[in-house]
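# I'd like to go over a predicted model; first the sequence, then the structure.
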Amino acid sequence: MKKMSRLGLMWGWLSILAMLVGCTTAKPVAEWRDANYQGGPFNNFLIVGVAGQESIRRTFEETFVNRLRDEQVNAIAGFEAIPGEARPSKDSIKAAIEEKDIDAVLITHLVGVDEKQIYHPPTYSGGVYGYYGVVRGYAYEPGYVSKQKTVKLETNLYDASSEKLIWSMQSATINPSNEKKLIEAKIKTVVKRLKAQQLLAVP
């Protein structure tokens, strides 16, 4: 068996870590659609993000609107359609729907953040005798514990005219590097699933 140097093992772990940090994804963990709904696809969205910080809400809504416009789909951010309300009321949303001729309302909110510790077993060469091989020059990396954060977000799509929930999806993002990456990953997944469900009126 070839011996691996400690330096080689270290660079291997660093390469894996770099890939994880540079690739933030929002994986769908639950999805539902009203099987009896016959409407859609939609072409004029009201985007509402529910967040504790107004800056995060604005970033989310703006990013989502720009993403839909890239798809040539009309959209308006909640903070623009309903100014002055951090958490828009039902009456405010209904008024914005009528004024802006909205046909669908997309609301995203945080479900929860889970944090846990993960044990990574030691890496060594030499098969079942690897531990004995340590003292004889085999490469060895001790086990260690890392923290894993999973952010879960839920997006609900409503038909504006009937106020009926027609689609819902929860996603999970593991160890997002920052809020911007988390938002972009979530929006990318939502748009992909809306297309698959034929709820997005793309040209």
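Arrived safely, thanks for sending.
# going forward, measure contacts between C-alpha atoms and count neighbours the same way
Fine.
# could you pull out the helices for this structure?
6-22, 54-70, 78-81, 90-100, 130-133, 179-196 (DSSP state H).
# would you mind finding the most buried of those helices?
helix 78-81 (a mean of 21; mean count of other CA atoms under 10 Å).
# how far is that helix from where the chain is centred?
Relative to the chain's own centre, helix 78-81 is displaced by 22 Å; criterion: CA atoms, centre = their mean, to the nearest Å.
# one more to weigh against that first structure:
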Amino acid sequence: MKKPIIITLINVILIWGCSPTTQITASWRSDEAHSEYKSLFVAALTENLQIRQNIENEFASRLQNRNIVTTRSIEALSPDFFDSNEPSKDQILEAIQAYNSEAILTITLIDIEEEERFVQGGPMGPGFAPIGRFGYYGNFGGYFNHWYGAGWNQGYYKTDKKYFMETNLYDAETLKLLWSAQSKTLNPNDIEAFAKEYVDVLKLELRKEGFVQ
């Protein structure tokens, strides 16, 4: 009877471990938005060049598979474009319109929240270490060493980081906002992994809205 229980627990752990940490928290769509844009200008509005590259590259790669011509801001604007002062709107629009994109997709980090929480510990059963016939319990010293080293998990404090992003879709000609979505990402492991998961979630949302195939 134990084997099915163990397999079930493993499956639950795997499902929980692989579940996405990025979630859409709110979205809005204009009545003027139409379906299936064929060309997008993607701009991650951040001074962090690595984040900008990873997010824009992921969008370009995924949308290319949907037969959408994608222009990354890093192709049209210099890598240090966002470093000096606040860039001019006219400069950005001039670069965007040069590529004749139908719509503009912007990605912005709007907030970061940190929250400390205590992860409760607890006793670890015999299954966590081989005991043998008498094992660690043959004498007090062995038992104490086992208990002190592995028998009790005393818990620890963990700081959760929540990243709040905003993704907007604008019409390239009228510059009107067509669609907006806010998302929350919990404890991203690294920039590359975050970019892949974030783009996966946003691409699915764009498909639900009918903006891409």
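Now that the structure is in, tell me what you want to look at. In this text, all values refer to a predicted model and were calculated from it rather than measured experimentally.
# thinking again about what came up before, JSON lines please, covering the helices of structure 1 and showing distance to Lys149 of structure 1.
What follows is those, written out as JSON lines (distance: least, CA to CA, whole Å):
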{"stretch": "helix 6-22", "distance to Lys149 of structure 1": "13"}
{"stretch": "helix 54-70", "distance to Lys149 of structure 1": "19"}
{"stretch": "helix 78-81", "distance to Lys149 of structure 1": "28"}
{"stretch": "helix 90-100", "distance to Lys149 of structure 1": "33"}
{"stretch": "helix 130-133", "distance to Lys149 of structure 1": "32"}
{"stretch": "helix 179-196", "distance to Lys149 of structure 1": "12"}
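# can you say which of those helices is nearest to Gly40 of structure 1?
With CA to CA, the closest approach to Gly40 of structure 1 among these belongs to helix 179-196: 10.6 Å.
# residues in structure 2 matched by that closest one, start to end?
Mapped onto structure 2 using TM-score structural alignment, helix 179-196 of structure 1 spans residues 191-208.
# average distance between that stretch and structure 1?
After superposition onto structure 1, the mean distance of stretch 191-208 of structure 2 to its aligned counterpart is 0.8 Å, using mean CA distance after the TM-score superposition for structure 1.
# ok, residues contacting that stretch?
Applying CA atoms under 8 Å, 6 or more residues apart in numbering, the set of residues contacting stretch 191-208 of structure 2 from outside is 20-24, 50-51, 54-55, 58-59, 62-63, 185, 188, 212-213.
# repeat that with 10 Å
Residues from elsewhere that reach stretch 191-208 of structure 2, judged by CA atoms under 10 Å, 6 or more residues apart in numbering: 20-24, 27, 35-36, 50-63, 66, 165, 167, 169, 179, 181-188, 209-213.
# repeat that for stretch 172-180 of structure 2.
26-34, 40-41, 93, 96-97, 100-106, 166-171, 206, 209, 211.
# and with 7 Å instead?
27-30, 32-33, 101-104, 167-171 (CA atoms under 7 Å, 6 or more residues apart in numbering).
# buried ones in it?
For stretch 172-180 of structure 2, the neighbour count (16 or more other CA atoms under 10 Å) marks 172, 177-180 as buried.
# out of the residues you listed, list just those in strands.
177-180 (DSSP state E).
# I figured Ala60 of structure 2 hits Ile68, correct?
No. Judged on CA atoms under 7 Å, Ala60 of structure 2 makes no contact with Ile68 at a distance of 8.6 Å.
# which one of the helices of structure 1 lies nearest to Glu141 of structure 1?
The nearest among these, by CA to CA, is helix 6-22 at 7.3 Å.
# pull the residues that contact that closest one.
Helix 6-22 of structure 1 is contacted from outside by 139-140, 177, using CA under 7 Å, 6+ apart.
# show me which of these is closest to Pro122 of structure 1.
Set against Pro122 of structure 1, the nearest of the contacts of helix 6-22 of structure 1 by CA to CA is Tyr140 (7.4 Å).
# out of everything not next to it in sequence, what's closest to the closest one?
Nearest residue to Tyr140 of structure 1, sequence neighbours excluded (CA to CA, 6 or more residues apart in numbering): Tyr124, at 4.4 Å.
# contact partners for the one you found?
Per CA under 7 Å, 6+ apart, neighbours of Tyr124 of structure 1: 130, 139-141.
# just the buried ones from these?
130, 139-140.
# got TSV for those residues, with distance to Ile187 of structure 1 too?
Listed next are those as TSV, based on distance: CA to CA, whole Å:
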residue	distance to Ile187 of structure 1
Gly130	46
Ala139	43
Tyr140	42
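# wait, Glu71 of structure 1 sits on Leu200?
No. Between Glu71 of structure 1 and Leu200 there is no contact under CA under 7 Å: 9.1 Å.
# those two: who's more crowded?
Leu200 (22 against 14; other CA atoms under 10 Å).
# I'd say the more buried one and Phe42 touch.
Yes. If you go by CA under 7 Å, Leu200 of structure 1 and Phe42 touch, sitting 5.3 Å apart.
# tell me who's in contact with Val42 of structure 2.
Counting by CA under 7 Å, 6+ apart, Val42 of structure 2 has contacts 56, 70-73, 104-106.
# from the residues you listed, pick the one nearest Tyr157 of structure 2.
Glu56 (34.7 Å).
# the closest one matches what in structure 1?
Checking TM-score structural alignment: Glu56 of structure 2 goes with Glu61.
# quick check: the nearest residue to Arg67 of structure 1 once chain neighbours are set aside vs Leu14 of structure 1, distance?
Leaving aside its sequence neighbours, Arg67 of structure 1 sits nearest to Ile187 (CA to CA, 6+ apart; 7.8 Å). Per CA to CA, to the nearest Å, Ile187 of structure 1 is found 28 Å from Leu14 of structure 1.
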